[in-house]
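A.B. asks: Pasting a predicted model and its sequence here:
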Amino acid sequence: MADDRTDSAWGTFLELGDPADGPLHVRLARALRTAVTGGRIASGSALPPSRSLAADLGCSRWVVTEAYAQLVAEGYLEARSGSATRVRAGAVAAPEAGGAVAARWEPEFDLLPGVPDLRAFPRRRWAEAVREATGTLEWAELGYPDAAGLARLRQRLAAYLVRGRGASLDARQLVVCAGTLDAVLRLCRALRAEGHTHVAVEDPGWSRLGATVRAAGLVPVPVPVDGDGLRVDLLRGARQVRSVIVAPAHQFPTGVVLAPARRAELVAWAREVDGLVLEDDYDAEFRYDRHPVGALQGMAPEHVVLMGSVSKTLSPALRIGWAVAPPRWSAVLGAEHVGGMPPPVIDQEAFARFLAAGAYDRHLRASRLRYKRRRDRLLAELAASLPGLPVSGAAAGFHLLLSLPDCSAAVVVEEAARRDVRLADLDDHRMVRTADAAGRTLVLGYGNVADQAVPGAVRRLAEAVAAARRRGQDREHRHGGVHEHDHERDRGSLGDGGGGEPAG
C-alpha cells in the first residue's frame, strides 16, 4: 500500500461561508476541520504552505497560520520544523467496512484464459517510446485526435498486417480504435444503420461479443462450433443473418482452427448474401507447431473486416486496437458519429515507433518461445498429475481445454477457488446449453502464470479434481447410484439469440 503521507490536499475545495459568520481565520479553521472530519482530506495529507494558501485565498499569511495553529492545538494537524503541515495520523476516522471498495480476488495461481504474460511487458522499451513520442509530436497533434487514428500509426500497422498477417489493404482502410470490442461496437452500429438486425456469433465463444452486439441494438445469433470451426452450413440456415463474428485462426474457447474448406465456404456465404465477416484476429501471432495461419481477410478483402489489438500481444491496459474494413465500411468506422474513441495520441505515436524500431517483432518472437515452453511444461505436468485426462486445442495462443470424464467442471472450479486457484468452465462461454453439453470441460489459461508456478498450479488443480470426484461419488451414493447433473441444462439449437444470456 502506498504511503498516504505523500498525498497532497492542495486542491481541496474549502467553503469559507459568509463574512457575517466570523473572522476569516475562524472560518478557515472551520472549513479545514470539516474537510478533515468529513474525510475529504486523508490522514497524513500535506496542507499547502501558509504563504501559498494565503495567496490563493487573497488574504494575509497571518490568517492561515492562525487557522493552522488552532487545528494543531485541537489535534487535527501536526506541524514539524522543516516539513509540511499535515493531517495528524488517526485524526480522520476510518471509513466503515460497508463503504470500502471491495478488493479484487488475486489468487495465488491464475489459470483464467485470455490474459498474456503481464510480467513480460517491455516496460523499458515502451517507456522510451512514450518519452520519444511526447518529445517529438507536433503541437497541432496534441489536440483532439483524428477519429480514424494517427496517420503514422495507420501506415505502420498496415505494413505490419500485410507482412505479418497476409492481409490485403492500404492504410486508408485501417481505423485505429480502443480494442476489439470498440471495433465491434462501431461496426455493429454501422450495420444497424444499413438495415442489419442480427449478427451471428460463435457458440461457445467470447461472451462479451454477444453483449456488445446487443448494446448496439442488434440480436446475437449463436452458431455452433465443431472440430473444424464455425458450422457454416448452420449459418446458411439463419436467413436473417448477413454478418458474423468469427475467430478463424484460433477459436475461443475451443482452440480449433477454421478448416480450409470452412474458410472457403464462409467466404462464399459472405459473397452470396453480400454480407460481412468480422474476423477476430485476437492471438493469431502465437502458433507453435507451424507458421501462423494467414488472415481470412486476405482471401476476400471486400467482405471481411480484420480486427486486432495489442491486448494479447502486449497488454490490455494499452487499449490499442484496429479494424481493416472494405472501403465502403472504413469511412463509416472512422466517422465520429458512430461513437468510439481512438487511444490517446501519445500512445498511438509510441506504438508507431515501437513498430518502426522492430521492437514489436522482437517482442512477438520472444513471446512465442516463452508460451511454447510454458505450454509444453503444462502438458507434462498435466500428464503426470492427471494422467488420462484428454487435452485439446491447437498448439496456439495461451489456453487449452482439459476434459473431465468423471466429474463436473463447475465443481472443480469451486474446489480450485478454495485452493487459491482461478479456473474457467467451458460452459460459462456458451449462449445455448444443450443436453450433450455435459459440463465436463475446463478452459486452462497459461499466459499469465509464471513458468516456475506451473507445477504448483497443476498440483492444486489435481487436488480440486480429486475433491470434485469425491463429491460426485458421495452424491451418487446418497441417490442410490442414480447420476444427477450438477447443473440443469437447457435444450437449444441455432436460433434468434433468445436461447440464453451470454456470460459475463
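C.D. replies: Good, I have the coordinates. Because the structure is predicted, anything quoted here is derived from the model rather than measured.

A.B. asks: Every contact and neighbour count from this point should use C-alpha atoms.
C.D. replies: Noted.

A.B. asks: Longest helix in this structure, by number of residues?
C.D. replies: Determined from DSSP state H, the single longest helix within the chain is helix 359-385.

A.B. asks: Next one for the comparison:
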Amino acid sequence: MAVSRTNLAWATLLDIGPADGGRRRLHDRLAHALRAAVREGRLAEGAVLPPSRALAEELGCSRWVVTEAYGQLVAEGYLSARVGSATRVAWLPDAAPPGPRVPREPARPPIRYDLAPGLPDLRAFPRRRWADAVRAVTGSAVHYDLGLPDPAGHAELRTTVARYLRRSRGADTGAGSVSVCAGVTDALVRTCRALRAEGIAELAVEEPGWGRLRDAATSAGLRVHPVPVDHDGLRVDRLARTPARAVVVGAAHQFPTGTVLSPARRARLVRWARNVDGFVIEDDYDAEFRYDRPPVAVVQGMDPGRVFLLGSVSKTLSPALGLGWLVAPPAMTPALRAANLVAAAPPVLDQLALAAFIDRGWYDAHLRAARRRYRSRRDLLIQTLGTQVPEARVTGTAAGLHILLHLPDTIDTRGTVRAAGAAGLRLADLDDYRANRPADRALVLGYGNIGDTEIPAAVALLRDALRTPAGPEDR
C-alpha cells in the first residue's frame, strides 16, 4: 500500500488492561491490545502505526515496551516493518464464515440517464473559481470570523445578498432583513414557525407544487390548503375562499407547471395579503434561468412589508453547498429570529466564499454561461421529443430547468416511470406533485443534470417506456 496520511493508526483506542498483579507484563498486554485491534478491523491492513518513541510517550512507558510488542506482532505476521520505513498492519481479518442464504430483492439497475427535475448541471460546477473564493476568504478571514457564527448569517454575505437581490431581482431589502439559511426548505420552515408564533395556523400552497414545501409547512404546525394554478399562475380567487392568511407562491417560475404569475394576479395577491392581514411567501425558484421572455421582478418589491422572499444557490450552483437566504418583512424579522433560536447558520467560511464569489462577478458570469448552455439543451430536448414522441405536447419551456410532457389519456404515466426506471432512465410523474385528483397525464422532464450527448438515447428509452404495457401494479 502506498504511503498515505489517510491511513494513520495513531488515534486508535488501545485497551491494555490493568497490571493484573504482574501476571502479564506490559509489553504482552500492549501486544494483545494491538492484536485485538487488528483482528477486529479497527486497524485496517496497511494502516501506519506510530513510531515506538511516540507511542511510548503516549502510553507513559519505556520505548522498549513498544519495540518488544511490535517485534512480537511482526513475528506473528500481524505487522510488517522495514528499516527506514513505517510499521504497518500486514494482516487482513478472514472473511466471515458463510451463513444461511438470505433471499434478497433483485438489485435495481443503475440509472444511466437522469431526466428528473431538481438538479442543475453538476458537471459544470465552477470548481476552480469556487476553490479560489474559499482559498481567498480562508486567508483573509479575521480571527473572530472563526468563532461561533451569527444565527442570522455573516454580515458580509447578508449585505452582498441584499445588493444582489436589489440589482438582479428588483427586491426592496437591506442586510438587516436578510437571514442566511441552508436552502429554501430551511427558509420555509423558519418562516412557518414565525407565522405560527404570530397566530397564523393556515397556509395555502400551489396545486400542483413541490411536496417538500408542503411537508415543511406541516412540520412547523401549519394546516395546508392546496390552491390550483392555471396559465396565469395561482388562482387568487380560489385562495380567497380558504381560511389561509399566508400562501407560498412561485411567482417568477411556478414548479412544476412553469407558469409566470401574471401582473393582474400579482396585484390581486398583494391586495389579498393586505385584506386578510396576512403574508405571501415567495419561492424565487429557477428565476435566474429564462430563455424566451424578459426577466420578471419579484413580488416582494411590490410590498416588502407583506412578502417573504426565499432563494438559494441549489439550482444555480449546487445543492451540496447548502446555502440560501430568507428576506423577511422588516416588522417580522425579530419574530422570525425569536421563533428559530436553535436554527444553525451554514459554515462561516462557506458564507464568506459565496459573498466573494458574487462580489467578484463570478456568479453573474456563471449564470450567463449556464443560461446559454441550458437554452441549447432545452432546444435539443424539445426537438428530439418532437421527432421520437410526436403524440406528446410540451409546455413550460420559457424558463427553468424542466418542461412538462403532456401525454394522451391512454398512457399510464406511473407505469411509464416504472418501465423507464427498469431501463435505467429516471423520470418524474406530474401526479407526484399533486395533492388532489390529477387533471391530465404528464411527465416532468428535467434537463439540468443530463449531458447534451445523452439526450437522444434518453428520449429513445422514454419512447420505449411509453410503449410498454402497464403491469398489474400500475393498473
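C.D. replies: Received the coordinates, thanks. No experiment lies behind these values; they were computed from the predicted model shown.

A.B. asks: if we can go back for a sec, counting contacts, what elements does the longest helix of the first structure pack onto?
C.D. replies: Using 3 or more CA pairs under 8 Å, 6 or more residues apart in numbering; DSSP states H and E, the elements in contact with helix 359-385 of the first structure are helix 454-478.

A.B. asks: the inter-axis angle of the helix it packs on versus helix 359-385?
C.D. replies: For helix 454-478 of the first structure against helix 359-385, the angle by axes from the mean of the first three to the mean of the last three CA atoms, to 10 degrees is 50 degrees.

A.B. asks: for helix 454-478 of the first structure, packing partners?
C.D. replies: Applying 3+ CA pairs under 8 Å, 6+ apart, we find helix 454-478 of the first structure packed against helix 359-385, helix 409-418, strand 421-422.

A.B. asks: what's downstream of the longest helix of the first structure, the next helix or strand?
C.D. replies: strand 391-392 (DSSP states H and E).

A.B. asks: what's the mean distance for the following helix or strand past that next one versus the second structure?
C.D. replies: The helix or strand immediately downstream of strand 391-392 of the first structure is strand 399-403, counting by DSSP H and E. Strand 399-403 of the first structure differs from its equivalent in the second structure by a mean of 0.9 Å after superposition (mean CA distance after the TM-score superposition for the first structure).

A.B. asks: the helices in the first structure, which residues?
C.D. replies: Under DSSP H, the first structure gives helices at 24-37, 50-57, 61-74, 123-136, 151-165, 180-193, 207-215, 232-237, 260-273, 327-333, 345-356, 359-385, 409-418, 454-478.

A.B. asks: Of all the ones you listed, which one comes closest to residue 107 of the first structure?
C.D. replies: Ranking the helices of the first structure by proximity to residue 107 of the first structure (CA to CA) places helix 409-418 first, at 8.0 Å.

A.B. asks: Might you report the residue contacts of residue 67 of the second structure?
C.D. replies: By CA atoms under 8 Å, 6 or more residues apart in numbering, residue 67 of the second structure lies in contact with residue 52.

A.B. asks: ugh, typo on my part, it should be residue 169 of the second structure
C.D. replies: Shown in contact with residue 169 of the second structure (CA under 8 Å, 6+ apart): 296, 297, 298.

A.B. asks: For those, could you give me CSV that also reports neighbour count?
C.D. replies: Output for the contacts of residue 169 of the second structure, formatted as CSV (neighbours: other CA atoms under 10 Å):
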residue, neighbour count
296, 19
297, 18
298, 25
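
A.B. asks: Kindly indicate which of those lies nearest residue 152 of the second structure.
C.D. replies: Nearest to residue 152 of the second structure out of the contacts of residue 169 of the second structure is residue 298 (CA to CA; 22.2 Å).

A.B. asks: re earlier: and the helices of the first structure as CSV, adding distance to residue 117 of the first structure?
C.D. replies: As requested, these are exported to CSV (distance: least, CA to CA, whole Å):
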stretch, distance to residue 117 of the first structure
helix 24-37, 42
helix 50-57, 46
helix 61-74, 50
helix 123-136, 13
helix 151-165, 21
helix 180-193, 19
helix 207-215, 21
helix 232-237, 34
helix 260-273, 30
helix 327-333, 31
helix 345-356, 18
helix 359-385, 8
helix 409-418, 21
helix 454-478, 13
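
A.B. asks: mind checking which of those is nearest residue 314 of the first structure?
C.D. replies: Closest of these to residue 314 of the first structure is helix 359-385, at 8.3 Å (criterion: CA to CA).

A.B. asks: Tell me the residues of the second structure aligned with that closest one.
C.D. replies: Under TM-score structural alignment, helix 359-385 of the first structure corresponds to residues 362-388 of the second structure.

A.B. asks: which parts of that stretch are buried?
C.D. replies: Across stretch 362-388 of the second structure, burial judged by 16 or more other CA atoms under 10 Å covers 362-364, 366, 370-371, 374-375, 377-378, 380-382, 384-385.

A.B. asks: Then stretch 14-29 of the second structure?
C.D. replies: For stretch 14-29 of the second structure, a neighbour-count test (16+ other CA under 10 Å) marks 14, 16, 26, 27, 28, 29 as buried.

A.B. asks: Same list, the residues you listed, but as a markdown table with distance to residue 224 of the second structure please.
C.D. replies: Shown next, in a markdown table, are the buried residues of stretch 14-29 of the second structure (distance: CA to CA, whole Å):
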| residue | distance to residue 224 of the second structure |
| --- | --- |
| 14 | 55 |
| 16 | 59 |
| 26 | 67 |
| 27 | 67 |
| 28 | 67 |
| 29 | 64 |
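
A.B. asks: any idea which of those residues is the one closest to residue 348 of the second structure?
C.D. replies: Using CA to CA, residue 14 comes nearest to residue 348 of the second structure of the buried residues of stretch 14-29 of the second structure, at 36.1 Å.

A.B. asks: which one is that closest one nearest to, not counting chain neighbours?
C.D. replies: Nearest non-adjacent residue to residue 14 of the second structure, counting by CA to CA, 6 or more residues apart in numbering: residue 33, 5.7 Å away.
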